[in-house]
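Trainee: just a sequence and a predicted model for now, questions to come.
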Amino acid sequence: MVWELVRMLGGGAGRAGLIGIMAALLLLVAKLLPVGFGLLLLLLACLAGAVLLGKTRGLYIAHSALILFAGFGLLIHREEFGLIWMIWLVLVVAGTDVFGYFAGRIIGGPKFWPRISPKKTWSGTVAGWICAGIVGAGFMKLTGSGVELIGISVALSIASQIGDITESALKRRVGVKDSSTLLPGHGGVFDRFDGMLGAALLLFLVESLTEFPPMPL
């Protein structure tokens, strides 16, 4: 994703490859360190990559931080909570996207933000939240978690939509249709996982600041 980001920002193939490899290696090293040092290393990765870019370094810092911190959060989430909670996260994000798409196509209605994402509608947006709430309720029953899991699931749904919109805004600003052609017919990895980035980043904060999974009242 960092490789795609640098290419979108006009960094060229050589710089994109160098910064992408650096980001991947630093993420792996950060995982081996205590969290405090790992987060520091990721911030340094964002700044180091910006040195190699010109006028777009601000965009690089913001979006590379999203990618790296979300990736770090996913590594922590997988290690500490295991497969069942990874499946929950994937279903929340995928359900938001799928239900939002079909509800938007079937119901239609007012556009959410036509200048940035002309295909997204309010009906699809709300349908994504509803789907996430249903997933949260299902996993609440499955795992014996508290009712707060429903609220967390809907919040992650909103965060995934924000991640999607953020990447759409970036592509419009730099004038590209897809982040890359790595996935024929689907664009790039950044295109496919922009929603997961937003959700993973919020989940990282939730797990750092509160008890997760939430206990029953």
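Mentor: It's in.
Trainee: from here on, contacts and neighbour counts on C-alpha atoms
Mentor: Noted.
Trainee: right, and the helix or strand after the longest strand along the chain?
Mentor: In the chain, taking DSSP state E as the definition, the longest strand is strand 117-121. Going down the chain from strand 117-121, the next helix or strand is helix 122-143, by DSSP states H and E.
Trainee: before we move on, back to that, which helices and strands sit right next to the longest strand of the chain?
Mentor: helix 57-107, strand 111-113, helix 148-174 (3 or more C-alpha pairs under 8 Å, 6 or more residues apart in numbering; DSSP states H and E).
Trainee: residues of the second one that come out buried?
Mentor: Translated: strand 111-113. By neighbour count on 16 or more other C-alpha atoms under 10 Å, the buried set for strand 111-113 is 111-112.
Trainee: show me what that strand is packed against.
Mentor: Using 3+ C-alpha pairs under 8 Å, 6+ apart, strand 111-113 sits against strand 117-121, helix 122-143.
Trainee: so residue 163 makes contact with residue 196?
Mentor: Yes: applying C-alpha atoms under 8 Å, one finds residue 163 in contact with residue 196, separated by 7.4 Å.
Trainee: ok now the longest strand of the chain, how far from the chain's centre?
Mentor: Relative to its chain's centre, strand 117-121 lies at 18 Å (C-alpha atoms, centre = their mean, to the nearest Å).
Trainee: show me the contact partners of that strand.
Mentor: In this structure, residues lying in contact with strand 117-121 by C-alpha atoms under 8 Å, 6 or more residues apart in numbering are 101, 104, 108-114, 165, 168-169.
Trainee: at 10 Å what do you get?
Mentor: Strand 117-121 is contacted from outside by 100-101, 103-105, 107-114, 127, 161, 164-169, 172, using C-alpha atoms under 10 Å, 6 or more residues apart in numbering.
Trainee: put this next to the first one:
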Amino acid sequence: MSDGKWGDLGPRAGSAVVMIAVGAVALWLGGIAFALLATLIVVLMIWELVRMVRPRHEVAARQEAGIVAVLFPLAILYPSFAVFLLLIAAGVLAGRTGTHMGLVALYTGGIFLAGLGLVQIRLDHGMGMALWLVGLVVITDVAGYFAGRILGGPKFWPKVSPKKTWSGTVAGWIGAVILSLIVAIWVYDWPMAWVIWTVPGAVALSLASQMGDIAESAIKRKMKVKDSSNLIPGHGGVMDRFDGMMGAGLALMLGLLVVHMAA
């Protein structure tokens, strides 16, 4: 089990258990605990992003992570100023990264907004929706991991993410749909009209999670690095682990915003 295509399964599973335990406690507590966890994840992702773009400037990575560590909690406390604070963060980081200004600004904005979205989802819609989103991302990743290694087959986007297969991608969608139907029917007892919309919604969020992963893969290939860092055994960095969560969180936040505006 320690060699070949399953060589990372042991450390990957051990790290996953720890992350699930920490995340479950934060989700249960909500409030400040969940906001602090989201802040930590966002700050570490920004630190990794700057380190990838400027690998020989560790001090700059720490400084820019420190800036976000101040601005992100302010955005949580004062959501009316969130866009303004986001523009400051993206502008400062992009202005200090030379030839990759656009990439850093765009990805910083995505990380910042997705983190805020996760906090707002937990705050406004309760632990149930937040837990469902986490479960959807996890099952997308797990189903894709095993199906991709067992079934193999054509690559989903070989130029960007050479390990991701169509079999793993579709398996992630199926897992997300099954989980969402279980939640909709047996947990919330939704009427059938709502349940029908669960299927395309689950696929869309699963795809958003996968696209978050692919977006990070594109950055890593551009910067010629294997992992965003080595903070998490078996997973690489925080960005390697939470890129899918950020993609799905951002998509769900935007979806809820559209529904709210249409209501």
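Mentor: Great, that's in hand. No experiment lies behind these values; they were computed from the predicted model shown.
Trainee: got a TM-score for the pair?
Mentor: Overlay of the two chains. TM-score (TM-score structural alignment, normalised by the length of the first structure): 0.92; 211 aligned residues with a C-alpha RMSD of 1.5 Å.
Trainee: re the thing from before, now the buried members of the contacts of strand 117-121 of the first structure.
Mentor: Buried among the contacts of strand 117-121 of the first structure by 16+ other C-alpha under 10 Å: 100-101, 103-104, 108, 111-112, 127, 161, 164-168.
Trainee: ok, these vs residue 144 of the first structure, which is closest?
Mentor: Of all these, residue 144 of the first structure sits closest to residue 127, with 25.2 Å by C-alpha to C-alpha.
Trainee: tell me the contacts of residue 167 of the second structure?
Mentor: Counting by C-alpha under 10 Å, 6+ apart, residue 167 of the second structure makes contact with 143-156.
Trainee: how far away is the counterpart of it in the first structure from residue 91 of the first structure?
Mentor: Residue 167 of the second structure maps onto residue 123 of the first structure when the alignment is built from TM-score structural alignment. In this structure, residue 123 of the first structure and residue 91 of the first structure are 20 Å apart, going by C-alpha to C-alpha, to the nearest Å.
Trainee: can you check residue 119 of the first structure too?
Mentor: Distance from residue 119 of the first structure to residue 91 of the first structure, by C-alpha to C-alpha: 22 Å.
Trainee: now for residue 204 of the first structure: what does it line up with in the second structure?
Mentor: By TM-score structural alignment, residue 204 of the first structure lines up with residue 253.
Trainee: for that match, give me its contacts.
Mentor: 113-118, 120-121, 259.
Trainee: so how far is residue 154 of the second structure from the closest residue to residue 104 of the second structure other than its chain neighbours?
Mentor: Distance criterion C-alpha to C-alpha, 6 or more residues apart in numbering; nearest residue to residue 104 of the second structure, sequence neighbours excluded, is residue 94 at 5.4 Å. Residue 94 of the second structure sits 36 Å away from residue 154 of the second structure, taking C-alpha to C-alpha as the criterion.
Trainee: thinking again about what came up before, between residue 119 and residue 91 of the first structure, tell me which one has more neighbours.
Mentor: It is residue 91, of residue 119 of the first structure and residue 91, that has more neighbours when counted by other C-alpha atoms under 10 Å, with 18 against 15.
Trainee: that one pairs with which position in the second structure?
Mentor: That one, residue 91 of the first structure, aligns with residue 135 by TM-score structural alignment.
Trainee: what about the residue lying closest to its match once chain neighbours are set aside, neighbour count?
Mentor: Nearest-residue entry for residue 135 of the second structure: residue 179, 7.8 Å, with adjacent residues in sequence omitted and distances by C-alpha to C-alpha, 6+ apart. Neighbour count for residue 179 of the second structure, taken as other C-alpha under 10 Å: 17.
Trainee: what sits against the aligned partner of residue 179 of the second structure in the first structure?
Mentor: By TM-score structural alignment, residue 179 of the second structure lines up with residue 135 in the first structure. Contact partners of residue 135 of the first structure, counting by C-alpha under 10 Å, 6+ apart, are 88-89, 91-92, 95-96, 129, 149-150, 153-154.
Trainee: closest to residue 8 of the first structure among these?
Mentor: Of all those, residue 96 has the smallest distance to residue 8 of the first structure: 26.2 Å, by C-alpha to C-alpha.
Trainee: shouldn't that closest one be in contact with residue 157?
Mentor: Yes: using C-alpha atoms under 10 Å, residue 96 of the first structure is in contact with residue 157, at 6.0 Å.
Trainee: any residues in contact with both of these two?
Mentor: 125-126, 128-133, 195.
Trainee: kindly indicate which of those lies nearest residue 180 of the first structure.
Mentor: residue 195 (16.6 Å).
Trainee: any idea how far the counterpart of residue 100 of the first structure in the second structure is from residue 227 of the second structure?
Mentor: Using TM-score structural alignment, the partner of residue 100 of the first structure in the second structure is residue 144. Plainly put, residue 144 of the second structure is 19 Å away from residue 227 of the second structure if you go by C-alpha to C-alpha.
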